[in-house]
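Student: have a look; sequence and predicted model below, questions after that.
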Amino acid sequence: MREIVFDTETTGLDPKTGDRMVEIGCVEMVNLVPTGKVYHAYYNPERDMPSGAEAVHGLSAAFLADKPLFRDICDELLDFIEDSPLIAHNAGFDFGFLNAELGLCERVAVCTSRMIDTVALAKRRHPGAKLSLDALCTRYGIDRSHRVKHGALLDAELLAQVYVELKGGRQIGLELAADRAASVPDLVAVRKAPAGPRRTPRPHAPSPAEIARHRDFMAGIENPLWG
């Protein structure tokens, strides 16, 4: 299944009071595996940048002055996300700004039925724990040392890793196998022994030559953990 993990940076907290989206970063995932395809864009917000917002993401009005307007390149974004589910951290915030920008250029809003909120997922999985992106990266051992300030694409890439962990991480295959076994309680019983005479097991002990090669191989390992 194709999913898009995304993040936005803005001039403030509320598009209803004139705040605008200034950056978006999207990461494509198929069956919970990043494909390497991303979409990233900066936008000229056509307004000033409050100092508090700039302190968070480092994007100044001067830096954004020559960037395209959202309405001029929004088709690129819409082509990238297609009709895939959209995953964000505190997704209501990002959806609010994305749909506000689409509304300003008279485009159809993205339906919130496509929204997957990783904060809600984390709250169910880790009740009472800290739910910030930084806290979840720490919990799951995800390297965020290069995250000095917020950045939409960087945060989307980190969130993609967090999302995989929230969905089961490396244990996904094992959980599916367990679910499969639970759904077929007599799975072992239906595996009948093959009919016919049984043969005597063949010996599988290593030969002296194999033992010697193994000893030489082990001796060549530098600083072994067992030494």
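Tutor: Everything's here; your move. Keep in mind the model is a prediction, meaning the values are calculated, not measured.

Student: okay, CA-based contacts and neighbour counts for the rest of this
Tutor: Noted.

Student: ok, the closest residue to residue 150 other than its chain neighbours - contacts?
Tutor: Of all residues not flanking residue 150 in the chain, residue 57 sits nearest, at 4.7 Å (Cα to Cα, 6 or more residues apart in numbering). By Cα atoms under 8 Å, 6 or more residues apart in numbering, the contact set of residue 57 is 9, 149-151.

Student: next up, a structure to set beside the first:
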Amino acid sequence: MRQIFLDTETTGLEANNGDRLVEIGCIEMENRRLTGNTLHLYINPERKGNEEAIRVHGLTDDFLADKPKFGEVAQQVVDFIRGAELIIHNAAFDVGFLDAEFARCKLGKTAQIAGKVTDTLLMAREMYPGKANSLDALCRRLEVDNTHRTFHGALLDAGLLAEVYIRLTRGQDSLVIHDDEGGTGVQATSAAAVDFSQFTLAVLDPTPEELAAHEAQLADLDKASGGKTLWRAVLPKPAEAVAQ
């Protein structure tokens, strides 16, 4: 299975009101192994950036001025994500911006180009209801090191998302845990039905000392409950049990 961890940075929060993409980061994984194939693009948004957005990602208008416009790299993005499962944190946001950019280029919608879109924010909310589930919060909870994240960057965040996703889904589809060398820590085996009637289990009787200690413990419980313990009514006393 080919999966793409994808993140974007934008000029603002509203694709429907003219905000544009300024960065795309994609990291490829196949069969739960990162392949090393990435796509990282800075994009000239053809408009000024929002100051608050720039404080988040650090991509200034001057920096982006000589970068390619989306139309110049659109086919490159399509070719990289085509047919893959896109894994995105808060997918509605990124897909909304991708859809707007693809529409300008008459390339269809993201869901038509990719094979599937999976939102890790929705996954995390199901797994950790009532808790903070931002990417930073998940990194802390799942012990993914994000101390080098001073600015939001699309490729950096896609890499963090890959680590978070692998930890979120480890063991979800199988009881076999993969080691770092591609092997398995536990081999999958099928257990044959066992006829337990063929076994004779030994029964060990308590010693007098063990019976006395047990009775003392029950007496303490009986005293603490004000004589309301129920086992006195249904169980024989140790002396009666021995006599039987």
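Tutor: Yes, it's here. Computed from a predicted structure; not experimentally measured.

Student: TM-score for the pair, please.
Tutor: A TM-score of 0.76 describes the superposed chains when it is computed by TM-score structural alignment, normalised by the length of structure 1; 186 aligned residues with a Cα RMSD of 2.5 Å.

Student: which of the contacts of residue 57 of structure 1 line up with contacts in structure 2?
Tutor: Compared against structure 2 with both residues aligned by TM-score structural alignment, their matches' Cα atoms under 8 Å, the contacts of residue 57 of structure 1 retain 9, 149-151.

Student: any of those residues buried? List them.
Tutor: 9, 150-151 (16 or more other Cα atoms under 10 Å).

Student: reformat those residues as CSV; add secondary structure and distance to residue 107 of structure 1.
Tutor: Output for these, formatted as CSV (DSSP: H, G, I helix; E, B strand; the rest coil; distance: Cα to Cα, whole Å):
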residue, secondary structure, distance to residue 107 of structure 1
9, strand, 20
150, coil, 28
151, coil, 26
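
Student: show me where structure 1 has its helices.
Tutor: Using DSSP state H, the helices of structure 1 run over 51-57, 61-64, 70-81, 91-104, 118-125, 133-140, 152-166, 172-183, 208-219.

Student: the nearest residue to residue 37 of structure 2 once chain neighbours are set aside and residue 232 of structure 2, how far apart?
Tutor: Leaving aside its sequence neighbours, residue 37 of structure 2 sits nearest to residue 28 (Cα to Cα, 6+ apart; 5.5 Å). Relative to residue 232 of structure 2, residue 28 of structure 2 is positioned 67 Å away (Cα to Cα, to the nearest Å).

Student: structure 2: which residue goes with residue 28 of structure 1?
Tutor: Using TM-score structural alignment, the equivalent of residue 28 of structure 1 in structure 2 is residue 28.

Student: what is the neighbour count of its match?
Tutor: Neighbourhood size, residue 28 of structure 2 [other Cα atoms under 10 Å]: 25.

Student: again with residue 214 of structure 2
Tutor: Using other Cα under 10 Å, residue 214 of structure 2 is surrounded by 14 other residues.

Student: just to be sure, it is in a strand?
Tutor: No. Counting by DSSP: H, G, I helix; E, B strand; the rest coil, residue 214 of structure 2 is located in no strand; its state is helix.

Student: thinking again about what came up before, roughly how far apart are the residue nearest to residue 150 of structure 1 and residue 1 of structure 1?
Tutor: 32 Å.

Student: quick one: contacts for the residue most central in space within structure 2?
Tutor: Centroid-nearest residue in structure 2: residue 168, 2.5 Å away (criterion: Cα atoms, centre = their mean). Residue 168 of structure 2 is in contact with 124, 142, counting by Cα under 8 Å, 6+ apart.

Student: and the alignment partner in structure 1 of it, how far from residue 32 of structure 1?
Tutor: By TM-score structural alignment, residue 168 of structure 2 lines up with residue 166 in structure 1. Per Cα to Cα, residue 166 of structure 1 is found 11 Å from residue 32 of structure 1.

Student: now do residue 216 of structure 1
Tutor: Distance, residue 216 of structure 1 to residue 32 of structure 1, using Cα to Cα: 42 Å.

Student: neighbour count: the two, which is higher?
Tutor: residue 32 (19 against 11).

Student: show me the contacts for residue 156 of structure 2.
Tutor: Contacts for residue 156 of structure 2 (Cα under 8 Å, 6+ apart) come out as 25, 149.

Student: what's the match for it in structure 1?
Tutor: Checking with TM-score structural alignment, residue 156 of structure 2 has residue 154 as its match.

Student: which residues does residue 31 of structure 2 contact?
Tutor: 1-2.

Student: go on, residue 27 of structure 1?
Tutor: So residue 27 of structure 1 contacts 4-6, 34, 36-39, 153, 156-157, 160 (Cα under 8 Å, 6+ apart).

Student: just give me the match in structure 2 for residue 134 of structure 1.
Tutor: By TM-score structural alignment, residue 134 of structure 1 lines up with residue 136.

Student: number of residues surrounding that match?
Tutor: Residue 136 of structure 2 has 19 neighbours, counted by other Cα under 10 Å.

Student: and the spatially closest residue to residue 26 of structure 1 that is not a sequence neighbour, how many residues sit next to it?
Tutor: Excluding its sequence neighbours, the residue lying closest to residue 26 of structure 1 (Cα to Cα, 6+ apart) is residue 6, at 4.3 Å. A count of nearby residues for residue 6 of structure 1, using other Cα under 10 Å, gives 29.

Student: measure residue 6 of structure 1 to residue 153 of structure 1 for me?
Tutor: Using Cα to Cα, residue 6 of structure 1 is found at 7 Å from residue 153 of structure 1.

Student: need the residues touching each of the two.
Tutor: With Cα under 8 Å, 6+ apart as the test, residue 6 of structure 1 and residue 153 both reach 24-27.

Student: picking up where we left off before, from the helices of structure 1, which stretch is densest packed?
Tutor: helix 152-166 (a mean of 22; mean count of other Cα atoms under 10 Å).
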